[in-house]
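In: have a look; sequence and predicted model below, questions after that.
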Amino acid sequence: MRHSLNAFLLAVTLFSTLLPPVGHHQLQESDPEVEAILEQMGPEERVGQLFLVTFYGSDVGPDSDIATLITQYQVGGVVLRAENDNFVDEEDLLTQVSQLTTELQTLAAERRQLPATEVPGPPVVPGPYIPLFIGIEHEGSNWPHTHLLSGVTPLPSNMAIGATWDPTLSSAVGEVVGEELSALGINLLLGPSADVVLTPQPLAPGNLGSRVFGGEPFWVSQMTAAYVSGVHSGSDGRIAVIPRHFPGYGGADRMADDEVPTVRRSLDQLIQFDLKPFFAVTGDAADPMAVADGVMTGHIRYLGFQGDNPRLATRPISLDPQALQVLLALDPIRAWHEDGGLVVSDALGLRGVRRFYDPQEVIFPNRRIAQNALLAGNDVLYLGNFGSNPPVNQVATVIDTIEFFVQAYNEDPAFQERVDEAVRRIIRKKLDLYDGQFDLNHVLPPEESVEALEPRPDVTFNVAREALTLLSPDHADQLDSPQEGERIVIFTDTRFVSQCSTCSLQPLIEVDALQRAILRLYGPEASGLVSPANIQSFTFEQLDNFLEFGPQTGVAAEGATPEPDPLAVALDSADWVVLLSLDVDSEIPSSAAVKRFLADPPVGPDTRVVVMAMGAPYYLDSTEISKLTAYYALYGYTEPFVDVAARALFLGVPFSGASPVSVSGINYDILEATSPDPDQIIGLSVSYAQEEEDTDATQTPSEVLLGAGDTLLLETSVILDRNGHPVPDGTPVEFVLNYINEGLRDTLPVTTVGGVAQASLLLDRPGELEITVVAGPARNSDTIRLFGGGIEVVRPELPSTPTPTPTQLPALQTTPGQQPTPEVFNSTPTPEARHASVDFGDLFLTLLGLAVIGAVSFSVGLVTRDVNYGLLLALPSVMFGLVAYNYYALLLPGAIRWRTWFGEAWGASTAAWFGALGGWGMTVLLLLLWRHWLHRFLRGYQPR
């Protein structure tokens, strides 16, 4: 028995080794081009392709750290970061970036053979040249997530793009990004952010600010897909786009830079909200250009992920093989992943990851972290900040990790298989970037591409103009603007950043940026509305110091009068105070100057106060907003946004945008805002489909009438949300069917696609039918009326407008074909007059007949018994007859069929007569039963 069991277990084990690792997806087909390259690669080269590394400084010479990692350890990619001082040339930044990427790719092309002492066994034969991934974050208006401060187009933030509600603008921005980065030799974009922020957390460390496209999953999906498509188009397919942070970081209350966040989300909730943008750029992408090359997994944990235990949290998704494989097995993701989609880890050296493995941060288990990330399902491992003290020991830590992987590759077949699977995806993706040509001259962009680059501020200006949002007051007609002679004081959140640690500081917004824009547009050289003497500018830091310490007088000579504080003087005489604010940051005290200013405004009651939110719009509460003359959201701080802010102050530009995220201070909820507008009238159109049949080719439209068995195709107009944009796909809609003759009501539930709802209706009931449509709170729609084979469309009457004339629809005509052919029509012949169900003639015949039946019944009762018995027979007969008449007149169920049997002329009277006869018969039967029961009761009663 023991030998049989051992044999069985051995057979199972041998069979299991033939299967792929559980949860990991293989490429659908063997790729000869990839396999040919893989055959030429040794273990070191295969392992090296897994890693994206960072480095410090801009030196990429032969003896530099990054040269060692590329040439001796075959790393597959590099990520450039401003914080690591990779960019140091402020005057000609683009040329320096181009030279840097060229030198990095040249190093990869000149990899030399590893020393024999480094690897056990015979010397390694140099493998084929495989280009590096050279990656960067480039989000626009979001320092430090945008690493190029000059030379390139001043991009809008993702939230500004989302506020336009126009995917074509998102695509246009993506094109600019793709064109500029590819010209610089960058081929990997770590972005955009595809996170959905349903409920913003302004004061939480995990607040993503204006980095996100919005809080409504459908619109975030649209913007993300358009952006990805634009990058591919602008770069001619030479940039791999990696949206982040899969499966969604929108609910996180902190960033993994400090601690791995934990979010209470079930898998179903992730599918319903957070994952939709990732579906839109993977298996559900409507356009091949919108398919992302990879997704970046986020360091985030989920409570109740599987739903069976709400108290059980996953490990960080990027390091959890069970949870990540569940996500990768979802239909849209699975198909994309099997087709070669990459899974890229977020930086594995972030403090949150280190603290997850060792809360005391005593050790940094680099081998374990990297191995867990690979086995969880990541194909590319991003070793950013990788080490216990990255500036000192990052290179040594990366080398130790690579050598550990090489050893595991040589010793563990399962590990080897997992590495080869990931490397196949990486090679395939790099081949796609360069049309299958791994030639250095083909990989490097043309030398003249950098000189040909010109910033495109017009694209950003278009976004800024369309994104401009009036948050308060509710309507633009309640606004006022500065008039000639009025004094304007401007406060600007001028935060200073630098391209490198030794580079000069530069403000995100210059202190007088808005002032210069106002004078350019409305100053003496323009309309002359504003005089330079009537406008002053200060920083938020100056305002914060003023609010904290009060006016500061200047130092004066003995006996002289001290000069007054210019800020205090400006505020005392100000007619308008304008505050340009960025996102509130707890590490920058002056960023909260607006809130401090509004807590106790140091201005007179007649001074108008305006806030321009150049970042996210949700930092002020309702009380603070109530103190403002106007509250605008611009979502970006680059020069085009400042230009639009100047125009907005003087009401020189329409307020076209709407916030893509919830703003609690104005009671603005993004899901409510994107629900159907209750004030709209939903249009209805109808088309007719008929199966193929023998029809006369000369048949006129009027010869085709609707009948039982025909199918109507119903379609709404574009249903708009409360912001005036098409409602998201999947919005529930009901076509309401009212069968007038039968008094029945039915519904056809559907959902929208492209803002439009469609449904087919089989006509299987005779009689009159009215069709309307309801979409959530939007309950006003056209009415389609079907009667006697004709159709009429009626628009509802509005109180403020005269009753519109019903649209006349022509009769329906079908065209023979193999499939039902819908034919949309807009008008019909004049419908037949609708007759009442009864008229005076029906009433006269009914009463005459009931009088006869009543008289006969009374006579029978009087002859057989007495007057009381006659009344007992006559009155119920007449009552039942009248009930039957009313039932028929109301066209209750069965009335139409009765009219079909007896005709329109006799239907009502015969219904009443038969009702009377039925009442007479029922009365006689009840009286007989009464007499029978009474007789038995009296016989059984025995008096004492």
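Out: Everything's here; your move.

In: rest of the way, CA atoms for contacts and neighbours
Out: Noted.

In: can you give me the helices for the stretch 201-350 of the chain?
Out: Using DSSP state H, counting those that start in this stretch, the helices of the stretch 201-350 of the chain run over residues 217-234, 267-269, 276-280, 321-328, 331-338.

In: so for residue 574, which of those helices sits nearest?
Out: helix 217-234 (41.2 Å; CA to CA).

In: before we move on, back to that, any chance of TSV for the helices of the stretch 201-350 of the chain, columns mean neighbour count and distance to residue 639?
Out: TSV is the format used below for those (neighbours: other CA atoms under 10 Å; distance: least, CA to CA, whole Å):
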stretch	mean neighbour count	distance to residue 639
helix 217-234	27	22
helix 267-269	15	39
helix 276-280	27	30
helix 321-328	19	41
helix 331-338	20	39
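
In: out of those, which comes closest to residue 411?
Out: Among the helices of the stretch 201-350 of the chain, the nearest to residue 411 by CA to CA is helix 321-328 (21.5 Å).

In: which strands and helices sit next to the closest one?
Out: On a contact count with 3 or more CA pairs under 8 Å, 6 or more residues apart in numbering; DSSP states H and E, helix 321-328 meets helix 331-338, helix 366-376.

In: hang on, the earlier thing: TSV for the helices of the stretch 201-350 of the chain, including distance to residue 731?
Out: As requested, the helices of the stretch 201-350 of the chain are arranged in TSV below (distance: least, CA to CA, whole Å):
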stretch	distance to residue 731
helix 217-234	10
helix 267-269	17
helix 276-280	15
helix 321-328	25
helix 331-338	21
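
In: how about the helices and strands packed on helix 321-328, which one is nearest residue 314?
Out: Going by CA to CA, the one of the helices and strands packed on helix 321-328 nearest residue 314 is helix 366-376, 12.3 Å.

In: now do the helices in the stretch 801-944 of the chain.
Out: Going by DSSP H, counting those that start in this stretch, the stretch 801-944 of the chain shows helices at 840-864, 867-889, 895-940.

In: of all the helices of the stretch 201-350 of the chain, which one comes closest to residue 738?
Out: The closest approach between residue 738 and any of the helices of the stretch 201-350 of the chain, judged by CA to CA, belongs to helix 217-234 at 32.7 Å.

In: by contact count, what packs against the closest one?
Out: Using 3+ CA pairs under 8 Å, 6+ apart, the elements in contact with helix 217-234 are helix 158-164, helix 167-183, strand 240-241, helix 276-280.

In: another structure for you, compare them:
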Amino acid sequence: MTRLWRSFRCLMVLFYLLATPGVMFAHARETSKAEALLQTMSAEEKVSQIFLVTFEGNQVDEDSKIFQLLSKYQIGGVVLRADKNNFSEEETTASLRELTRSLQEIVWEASSQVVNIEDTGHTQGFTYVPLLIGVQQLGNGYPGDQILFGVEQLPSHLAIGASWDLSLANQVGEILGNQLSSLGINLYLGPNLDVIETVNNEAASSLGVNAFGGNPFWVGEMGKAFVSGLHTGSNNRMLVVAQNFPGTGNSDRSPDREVSTVRKSLGQLTQVELVPYFSVTTPSFGSPGCVDAMMISHNRYQGFQGNIRASTRPISFDSNAIQQVFSLPEFASWREAGGLLISENLGSGAIRRFFDPNDVNFDARQVARNAFLAGNDVLYINNLISTGDPDPYTTLISTIDSFVQKYREDSAFARRVDVSVLRILEAKSKIYPNFAFPRMSNEVVEAHSAAQETTFDVAQAAVTLLSPSAQELDTLLPDPPLWYERMMIFTDVRTISCCDGCPSTTAIGTHALANALVNLYGPQAGGQILQNRINSYSFTQLTEFLDNLETDMAELIESNLKSADWLIFNTLNVSENIPSSAALRRILAERPELLSEKKVIVFALDSPIYLDATEISKVTAYYGLFSKAPAFLDVAARVLMQEYAPSGALPISLNAVGYDLSIVTAPNPNQVIRLELVMPVEAEQAPATSVEAEEDVGEPGVEGDIIFDITPTPAPTPLPSFKVGDLITIRTSPILDHNQNIVPDGTRVRFDFRISGEPDITQQFESTTQGGVAFFNYRIESAGGMDVIASSGLATRSETLQINISPEGVMSFFAFTPTPLVSPTPEPTPTATITPTLQPTPTSTPEPLPASYPSLGDWAFGVLVMGIGSALTFMIGLLWWGSSRWGLRSALCALIGGLGAYTYLNLGISGVKDWIQQSGTLYVIEIVVAGLLIGWIAALIWWMGTEGRYPKRNRR
């Protein structure tokens, strides 16, 4: 009997394995490839896979240090940086593709060479493993981007967050993934998933616009959509690394200078800082929205490390803290499935200051070993140099050698290395199946229209009116700038370069906004403004004026300030290292009289946190654009001319304008929460955790593929059968916040049940939202009727769901909204707002104006000027020449000249048309005056040839 039972069990196991080959054997094959490859690698090759390094320059010939690292040590990955001069010229795409191809070829050729193995007499070649080539490209140009030329400048994280649109986040990620992958980049250092809770600390200032916002739920959803786009755009040929884990948005100082501290309990960390990282790790590992790795920050966290002291190590060096973090259920499965841990840069100033505060003896080898033993699989090294070493290259070689020696001497260390290297190989096999040599297309990446359109869509959705309110602004600015009004534009112009010796350029040009205005509204595009009435200056020139420097430009600025009607400031971040960046704050404080009686407009092209409440009170309108890409200046011009009303909303709290994100993302009290009884079949298909935030919840009543009725009048419904003890499921419609977005996951919703016949007895139950919707399961206690209402925070108005169960078990129900005694102010239906899509400014030259130009208004001005000129010349002839006859002749000659000049304008000569298009009506008047003058000069010559030559002839 025992033998039969054993045989039966063996058959069952065999049957199970054969029935599930796609699940078990596929994974086994994938793992076995990495394990088989690991077995063929030497100690030197294994250790080298752990290191992710930077290098100087863009030359990879045999004399370069990076060639030695790749050919002799088989380094696992490199990171390209602008400050390392890895990008050589403005034609970055071609040179970058050549650089990444050369780096991969060095590794490939080294693996095919045969080398002698010391002390054995045998020969062996390197095991080929594709090289990881990483870059940080966070958007918004310098300093968030490393690649500054040749690729489309995409929006910043904060601009994407201000759009509150997950589809736009996904589109930006997809475009970026496509661009980088086609350049040979296979490791993306981003996105940042920091939650900016406060904006008055050094850490928030250092993050600037490189974070999605201040609400944990939305930061996570934006990050997940962005990561999904990166994977899709790169055709799953890119590893994505979430940076700054487990969050630096609430640290007390910039992590670049010193190891900072986050004093929050574990509960607080799991409710705020860790929520975005949960979002990008809880999808099944390998799914598009799941990150492949996380970069551990050099911060200290009270919630994981207890009381913080000066001696407390950063979490990146604390094995107990890292183990505790990744024992959390949300991270445990991700880590077990193969998630990589990458250390933050071990050569940062903060780490050097922590381990060697007196700058006496910094041991880089020990620092790297400690970081690895703490739990990091990959060590990111940039500018790591030990005391006494001549350069970072020497330190890196000695560090690798020390790891190899430790590997051979310490079996526990060797096992630790093998575990991390296996993770690295499995990650590489995801993007290069069978560890094949990376192939790139010969097609050079160009800026394409899809990137421009997506960037413009983000700019249009993100632009936000920060101050004052829209109603107050209508009173302050009833009209946009008129053609005769003068505008002065001041822009924070900063010079950047992609490498030492490369030609310099500017992040934003001095005339960038003026050009956008002229292209959209100048003489060639409707003639709403005149180019000669716009003056543009840099913040540096404004600073020189405020410093009372005696220059011609300073005098011109003061003159133009006095005559200007509009003052427009394009601001970036305020930095102590850039004195001119404070120009706006200085003029507001030092020369307020120059702003009196003028319309002062501020466009924040970076984070809007740098002005305080008093400074904002001195400006007419304060807008947030959050990015300086050309499309954002295009949108700024449209907003200034009141073609487009800002529709974005701040993704961070800003006390200076009284904007509290926690209040804004709370349930809107002016909504009616709809209630729906979920049918038994639907309840099986849509459990309480099945509603995803990505679903279109803009239309109440539509949730995924399930359609439910929210009509406030009784409607026929199916009559399901229930019995006492059964569970019924009730759900709400999507609950919206003050910005008409769904509320964050975890928002509390209260369900009140009132039993019919017992009006004084109310049962209260709580649930939480997921994807903006709350579900609640209620067990039927007896036949009869009940009324159900719901509330969430200050949103206390809801439908009443009436449910009746007959003794036979048949249920009937309907929902209705009670009519309030006082009719509330009608609220807009919480559906997605459809706004006209504005097209970006065309880059081609605008079409010339029609041949009928000058316009009717110009003709009227011309006739008026000709009449005045003729009258004046008649008076000259009458008084100066002493004859009414010559007065009439003078007037007629002048009139003929004016008419001739105006006729000349209408002949359609190209040069004349260009002048008219540039200067408009003013040029027409000038030409008519010139014609009048020519006619009067002709009359003068006539008079001098007759009466003036012989003044006494008529007196005889």
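Out: Structure received. As the structure is a computational prediction, the values presented were derived from the model and not from experiment.

In: next, the TM-score between them, please.
Out: TM-score for the superposed pair, counting by TM-score structural alignment, normalised by the length of structure 1: 0.76. Supporting figures: 757 aligned residues with a CA RMSD of 2.8 Å.

In: return the most buried member of the helices of the stretch 801-944 of structure 1.
Out: Of all the helices of the stretch 801-944 of structure 1, helix 867-889 has the most neighbours on average by mean count of other CA atoms under 10 Å, namely a mean of 21.

In: can you give me the angle that one makes with helix 840-864?
Out: 160 degrees (axes from the mean of the first three to the mean of the last three CA atoms, to 10 degrees).

In: out of the helices of the stretch 801-944 of structure 1, which gets nearest to residue 751 of structure 1?
Out: helix 895-940 (34.2 Å).

In: so what corresponds to residue 939 of structure 2 in structure 1?
Out: Alignment note: residue 939 of structure 2 maps to a gap in structure 1; criterion TM-score structural alignment.

In: quick one: residue 939 of structure 2 and residue 889 touch, right?
Out: Yes. Using CA atoms under 8 Å, residue 939 of structure 2 is in contact with residue 889, at 6.9 Å.

In: in JSON lines, list the helices of the stretch 801-944 of structure 1 along with distance to residue 663 of structure 1.
Out: Converted to JSON lines, those look like this (distance: least, CA to CA, whole Å):
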{"stretch": "helix 840-864", "distance to residue 663 of structure 1": "64"}
{"stretch": "helix 867-889", "distance to residue 663 of structure 1": "56"}
{"stretch": "helix 895-940", "distance to residue 663 of structure 1": "56"}
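
In: on that earlier part again, of the helices of the stretch 201-350 of structure 1, which approaches residue 162 of structure 1 most closely?
Out: helix 217-234 (6.7 Å).

In: check the gap between residue 416 of structure 1 and residue 12 of structure 1 for me.
Out: Distance, residue 416 of structure 1 to residue 12 of structure 1, by CA to CA, to the nearest Å: 21 Å.

In: helix or strand for the closest residue in space to residue 435 of structure 2 that isn't next to it in sequence, which one?
Out: Excluding its sequence neighbours, the residue lying closest to residue 435 of structure 2 (CA to CA, 6 or more residues apart in numbering) is residue 429, at 5.8 Å. In this structure, residue 429 of structure 2 sits in helix 411-431 according to DSSP states H and E.

In: can you give me the strands in the stretch 651-800 of structure 1?
Out: Counting by DSSP state E, counting those that start in this stretch, the segments of the stretch 651-800 of structure 1 that form strands are 681-682, 684-689, 711-716, 732-739, 744-751, 758-762, 769-774, 780-781, 783-787, 790-794.

In: sorry, back to before: burial measure for whichever residue in structure 1 pairs up with the residue nearest to residue 435 of structure 2, as a count.
Out: Applying TM-score structural alignment, one finds that residue 429 of structure 2 aligns to residue 431 in structure 1. Using other CA atoms under 10 Å, residue 431 of structure 1 is surrounded by 17 other residues.

In: ditto for residue 781 of structure 2
Out: Residue 781 of structure 2 has 11 neighbouring residues, counting by other CA under 10 Å.

In: how much space between the match of residue 429 of structure 2 and residue 240 of structure 1?
Out: 11 Å.

In: and residue 365 of structure 1, by the same measure?
Out: Distance from residue 365 of structure 1 to residue 240 of structure 1, by CA to CA: 30 Å.

In: which one of the two has more residues nearby?
Out: Under the criterion of other CA under 10 Å, the comparison of residue 365 of structure 1 against residue 240 puts residue 240 first, with 28 against 15.

In: pretty sure the more buried one sits against residue 186.
Out: No. In this structure, residue 240 of structure 1 is not within contact of residue 186 by CA under 8 Å, at 9.4 Å.

In: name the residues contacting each of those two.
Out: Common contact partners of residue 240 of structure 1 and residue 186 (CA atoms under 8 Å, 6 or more residues apart in numbering): none.

In: could you dump the helices and strands packed on helix 321-328 of structure 1 to a markdown table with distance to residue 393 of structure 1?
Out: Below are those laid out as a markdown table (distance: least, CA to CA, whole Å):
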| stretch | distance to residue 393 of structure 1 |
| --- | --- |
| helix 331-338 | 35 |
| helix 366-376 | 12 |
